[in-house]
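K.L.:
Provided below are the primary sequence and the corresponding predicted coordinates.
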Amino acid sequence: MTSIHTNITALTGQQNQRKSQSDLSTAMERLSSGLRINSAKDDAAGLAISNRMETNLRANDAVSKGLNDGISLMQTAEGALDGINGLLQRGRQLALQAASDTLSSEDRSAIHNEFLQIVEEVDRIAMDTQAFEKHLLAPTSQRQEVTELGNTKTIKNALQVAKGAWDNGRSSGTDPIGFIPKGTTNLVIEINSLGADDDIQLFTRNGAHLVGTPMVEGDSNATDATWTARGITTEQDMKDDLLNEANGFSDQVAYDGSSLFHNTSHYDATGGATRTVAGMEITYSGDGDWHDNVINDGNNSPYPSTAYERVLIQEVKEPLFLAVTGSGSYDMMVDWDHMPDGPPKHPTSTPTDIVMSANSGDKANKLTIEPTPADSQTLGLDEISLSTGQGASAALGALDDALAKVDEYRSHYGALNNRFDSAIDNLTQQSISTEAAQSRILDADYAVETANMMKVQILQQAGQSLLAQANQLPQTALTLLG
């Protein structure tokens, strides 16, 4: 049918022209962006799949960074443990040296003083080592104040009067009056035995007799009457009556008087001789009942009359048990500049969760790095004393246990480090494979898109030419009117 109102041929040409124009726009968009899918209309399913892959790729990247942070954290802790291991090795070497009977008490005291510095350095490393604000080597909780060892309270809780005041009419015996905490400074202990024979005795937790009057098994001439009057004539008697767990001493305790500061040179109730015992500077008046050479008895008398005794310790380096032995009554005064109410606050270690994987649609898979506390208390160093031969021999087992624990920690970190390295390698390979799959879905094929663009450009040019001819078709109707 010939019609001038509706040009079907031109309309068809216009429709094809619009389609070729849309195809040309699509081809140019893909070639300019490099992507086959630029919006959901290009490939709705492919876009969803590609988006999930992108989620996994970004997750793998974040997880890899977290794993590397975990490796850095463990390497920091392992490096610190290596330093602690070196200190423990030196401590064991000192214990072996102190266990030899060829050393004097002064030699052992010097060795013990070095060991105390080792213990303090172990604590400093354990408390100060951190990465990402994590303290993996610190204790898992705050150290609690120790107000009682066995049935023995701290001296300030055991006193019936204020510090620096005289507590009169006390009964002497063999049970500890109280213990003096580590860290106490300028400690002064004075007694007046009121003319009787009562003596100050100081012990460490492992049974080392540091200050007082001797107890020598099997030698009544060398054993002070304050012990024999209480029926203590053997080391087993000493352990049963005084150095037992109920009184707060170590379960492995054994009496050791090799470091005893007896001060037989002279007696001075207001001063005395000074020695370093178990790493502590101690000034001791001596036992007035044992001395003929009296410098000062407190009453300007040439001989002891009231039997004053005095002990001054500059700084207490380990808990000390105070007892006053004898069979009478005495007055006592205890004073100090500083006595810790409890251990100082310190960082604590907590578990550290490291994400191992977090794929789209899955929960985060985590691995927990557990704390590895390596402070002196956890490693069992706080009760070691090298001031006596017996203490040094017992210390070897404790130091071996501490070294074994450090080795266990380091092995744990080494195994986790290898696992994290393997996980990072696996995530890298996953990302490579995922990116390849995503590229096949998402990226434009330049060969195909270039061919498509050339095709639609030709179609568009041909369509324009044919559309011009189609627009001339209605003019044929004019010939019918002529």
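P.N.:
The structure has been received and is ready for your questions.
K.L.:
drop to CA atoms for contacts and neighbour counts, all remaining ones
P.N.:
Will do.
K.L.:
how about the helices of the protein, start to end?
P.N.:
8-33, 44-98, 105-128, 155-158, 225-228, 235-241, 389-442, 446-472, 477-481 (DSSP state H).
K.L.:
and the angle for the longest one with helix 389-442?
P.N.:
Helix 44-98 runs at 170 degrees relative to helix 389-442, counting by axes from the mean of the first three to the mean of the last three C-alpha atoms, to 10 degrees.
K.L.:
how about the first one?
P.N.:
With the same axes, to 10 degrees as the criterion, the two stretches helix 8-33 and helix 389-442 enclose an angle of 160 degrees.
K.L.:
same for helix 8-33, what does it pack against?
P.N.:
Under the contact definition 3 or more C-alpha pairs under 8 Å, 6 or more residues apart in numbering; DSSP states H and E, helix 8-33 sits against helix 446-472.
K.L.:
show me what the helix it packs on is packed up against.
P.N.:
Helices and strands touching helix 446-472, by 3+ C-alpha pairs under 8 Å, 6+ apart, are helix 8-33.
K.L.:
hmm, back to that, got the helices of the chain as TSV, with mean neighbour count and distance to I295 columns?
P.N.:
Formatted as TSV, the helices of the chain follow (neighbours: other C-alpha atoms under 10 Å; distance: least, C-alpha to C-alpha, whole Å):
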stretch	mean neighbour count	distance to I295
helix 8-33	16	102
helix 44-98	18	35
helix 105-128	20	25
helix 155-158	18	30
helix 225-228	21	23
helix 235-241	16	32
helix 389-442	17	34
helix 446-472	15	108
helix 477-481	8	150
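K.L.:
here comes the other one, which I'd like you to weigh against the first:
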Amino acid sequence: MALTIASNVLALSASLQAGKAGNAVGDTIRRLSSGLRINSARDDAAGLAIASRMRVQVSGLNQARRNAGDGQSMLETASGALDSLSARLQRIRDLSVQGLNGTLSLTDTDAVQAEINANLKEIDRLTQQSTFNGLRLLDGSAGMVNLQVGANDSDKLSVNLGGSGFGVNALGLKDFTIAGLPGTVSGLSVLQGRSTNVMIDSPTTTVHWPAGSTSPNLVRDVSGTIYVQDVDGAGKPTYQQVGYRPTTDTVTGLSDVALSPSGPPVFQSPAAVASRAIGVPSLLDNTNAPIAGASLVQADDGRYFILKAGNYYQASLGFGTSGTVTAKAADMTSPLTAADFSTLPATVTQTPPVDPAADTVAFQDASGVSLSASASRLLQRNNGTYVIEVDTGGGNFRYYDAALTMSDDGTTRTMTARAVSTTYQSFTDLPSVSGDSTVTIDPAKVSVNYTDRNGVTYGNVLGLDASGNYVFNLPQSAKTGTLVTAQDGSQYIRTVNGSEDVLIFYPLTFTALTDASTNTTVLNVVEAGEGIRLKQPLDPLATLDRALAAVDAQRSLLGAAQNRLDSITNAQQTTATNLDTARSRIEDADYAAEVSKMTAAQIVSQAATAMLAQANQQSQSVLSLLGRN
């Protein structure tokens, strides 16, 4: 081997081996000091990943096992509450068997019913107050409870705590009463009453005017009859009698007024007066003295004459729509004779037709004083009688019953409408009407006065119970009440009598009056007869059996779930143990093997160090060679 000093290959080789031995010693020291075979990913990358995954699984399984324990506690709590509930139901059944015995008096059955009601209250209390960590277990609000019983998403156990629950209502035991008359009732919160002050012009009122109305207004006469006032094409008022049906809804505060015509317009333009037969006319001279032995005739030119002893006395014809026809001579001194006519006048047998709408009419009051023609108008009622309409100004009108008379001398015809009395008909605005109301019992809008069987009246008794439903509170008599309707439609006051909660039903009378302008209602409720009990249901024992069966079914369900949780817990324990064992084999250090490795590595390290020293000394031999020269 060449002897060199520039490169000490042996020393380099010894140094390399000493480093490796030192690293081996360091690895074993780290493993022995940490107890782990894998202290970093460089020790065993694959093993580290596998061990980490196993550690996660073990940790998840341990937590899932604790979850299962929590689930067990929850189910045991629910089962315990159901046990108590079942005991209450069984006690109610025993009491029902006792109370159904016909040998008991009403007082006895009320005492039995009082204990039944106490147990029913306890059932509701258990249902509402049986909770686990804030979760209601028996009222159905919990729904489907998912228990995480494994380390993976799908590892769930579902327990159904939903449904309608196990309260009195859910078990079909609402108003459970063992003695009384058969029948069922339902709650009553909407009543039909009367309404006042339904304002026609209010924005909360919808008025349905008759078809064709242009400027309608609601008015009434002195008798209280209601009309729709409108205007015709000439701007004159028209009146149509109407039927009406106002309704008010207390929920919305809105009113509706439906107006329906009950006949044609009250007044209309007068119809033409047809000719009518003249029986025996009354013939008068110019002094109104009767003329005997005469007759009434009419010439071709239309003039009327009274014919007596060959003399023709010109006359005017006076007549009305009925009654006697009168002919009055204008002059008894200058009669005409037959020679004065080309054709002899003929006997008059009918009055001439008259059209009041086309002819001029003079108007008079009951005293015969003329009325202004521009402020007066002749109208006719539906029954054919005549009316004088007088405009008194300011949009006000008076209507006088009138008699119509005509005067006709053959060339000039005049009509006179005269009031038959000073009494007149007038119309006044009707700003509001009264009608029906639909009353929804609501403390915000309705006040209730309650009169019991003893005649004692309690004021302002309406309130709300814990569930937000209305209730009549009568603290003085220690009872509460609501309204119900029986199957036959009859209405009752359902009272809860005293602390014993015995249900007594009283026949009901009531009045409900709504002020539509303020949407406030006063409801007066009266106990109108002896109180009765209603047996509900008709099959109390069978109903209780069904309730017990429902409770037992839920207890079975919870028991099965508890058994499953036991199995799950055991399986999780086994799985976690096995996974932890496998993880330990991969990750934990084997002290026996590691100590052996450390000892060997230390020996090699010491030997390498010694050899490194020897290799470094080998170059000194060159100095010996140089010294000899």
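P.N.:
Received the coordinates, thanks. Nothing here was measured: the structure is a model prediction, and the numbers come from that model.
K.L.:
so after superposing, what's the score?
P.N.:
With the length set by TM-score structural alignment, normalised by the length of the first structure, the two chains reach a TM-score of 0.56; 304 aligned residues with a C-alpha RMSD of 3.9 Å.
K.L.:
relative to V355 of the first structure, which of the helices of the first structure is closest?
P.N.:
Checking those against V355 of the first structure by C-alpha to C-alpha gives helix 44-98 as the closest, at 6.2 Å.
K.L.:
quick check: that closest one aligns to which part of the second structure?
P.N.:
Taken onto the second structure by TM-score structural alignment, helix 44-98 of the first structure occupies residues 45-99 there.
K.L.:
before we move on, back to that, out of the helices of the first structure, which comes closest to E309 of the first structure?
P.N.:
Using C-alpha to C-alpha, the helices of the first structure put helix 225-228 closest to E309 of the first structure, at 14.2 Å.
K.L.:
mind checking how far stretch 601-615 of the second structure is from the chain centre?
P.N.:
98 Å (C-alpha atoms, centre = their mean, to the nearest Å).
K.L.:
with stretch 599-618 of the second structure instead?
P.N.:
99 Å.
K.L.:
kindly report the same for stretch 490-508 of the second structure.
P.N.:
The mean C-alpha position of stretch 490-508 of the second structure is separated from the chain mean by 26 Å, C-alpha atoms, centre = their mean.
K.L.:
list the buried ones in it?
P.N.:
By neighbour count on 16 or more other C-alpha atoms under 10 Å, the buried set for stretch 490-508 of the second structure is 491-497, 500-508.
K.L.:
just flag the most distant two among those.
P.N.:
Q491 and E500 (23.7 Å).
K.L.:
quick one: residues in contact with stretch 33-45 of the first structure.
P.N.:
With contact meaning C-alpha atoms under 8 Å, 6 or more residues apart in numbering, stretch 33-45 of the first structure is reached by E29, R30, G46, L47, I441, L442, D443, A444, D445, Y446.
K.L.:
what sits against the last one?
P.N.:
Taking C-alpha under 8 Å, 6+ apart as the contact definition, Y446 of the first structure lies against L31, G34.
K.L.:
hmm, try it at 7 Å
P.N.:
Each residue near Y446 of the first structure by C-alpha atoms under 7 Å, 6 or more residues apart in numbering is listed here: L31.
K.L.:
what does it align to in the second structure?
P.N.:
With TM-score structural alignment as the criterion, Y446 of the first structure pairs with Y591.
K.L.:
compared with the first structure, how much does the match of helix 44-98 of the first structure deviate?
P.N.:
With the two structures superposed, stretch 45-99 of the second structure lies on average 0.5 Å from its match in the first structure, counting by mean C-alpha distance after the TM-score superposition for the first structure.
K.L.:
quick check, nearest of the buried residues of stretch 490-508 of the second structure to D391 of the second structure?
P.N.:
Where those are concerned, and distances follow C-alpha to C-alpha, D391 of the second structure has its nearest neighbour in L508, at 53.9 Å.
K.L.:
counterpart of the closest one in the first structure?
P.N.:
Match for L508 of the second structure (TM-score structural alignment): A323.
K.L.:
gap between its match and R205 of the first structure?
P.N.:
Counting by C-alpha to C-alpha, to the nearest Å, the separation of A323 of the first structure from R205 of the first structure is 13 Å.
K.L.:
and for G389 of the first structure?
P.N.:
Taken as C-alpha to C-alpha, the span from G389 of the first structure to R205 of the first structure is 15 Å.
K.L.:
same question for A62 of the first structure.
P.N.:
53 Å.
K.L.:
same check on T352 of the first structure?
P.N.:
Counting by C-alpha to C-alpha, the gap from T352 of the first structure to R205 of the first structure is 37 Å.
K.L.:
tell me which of these two has more neighbours.
P.N.:
R205 (26 against 16; other C-alpha atoms under 10 Å).
K.L.:
thought that one was touching N247?
P.N.:
No. Contact criterion C-alpha atoms under 7 Å: R205 of the first structure and N247 do not qualify, at 9.8 Å.
K.L.:
so what corresponds to S447 of the second structure in the first structure?
P.N.:
Using TM-score structural alignment, S447 of the second structure lines up with A162 in the first structure.
K.L.:
skipping adjacent residues, who's closest to its match in space?
P.N.:
K156 (8.0 Å; C-alpha to C-alpha, 6 or more residues apart in numbering).
K.L.:
ok, T76 of the first structure next?
P.N.:
Per C-alpha to C-alpha, 6+ apart, closest to T76 of the first structure is A131, 6.9 Å.
K.L.:
next one: that neighbour from S72 of the first structure, what distance?
P.N.:
Counting by C-alpha to C-alpha - A131 of the first structure and S72 of the first structure are separated by 8 Å.
K.L.:
with I432 of the first structure instead?
P.N.:
25 Å.
K.L.:
can you state the residues of the first structure onto which stretch 228-245 of the second structure aligns?
P.N.:
So stretch 228-245 of the second structure sits over no part of the first structure, by TM-score structural alignment.
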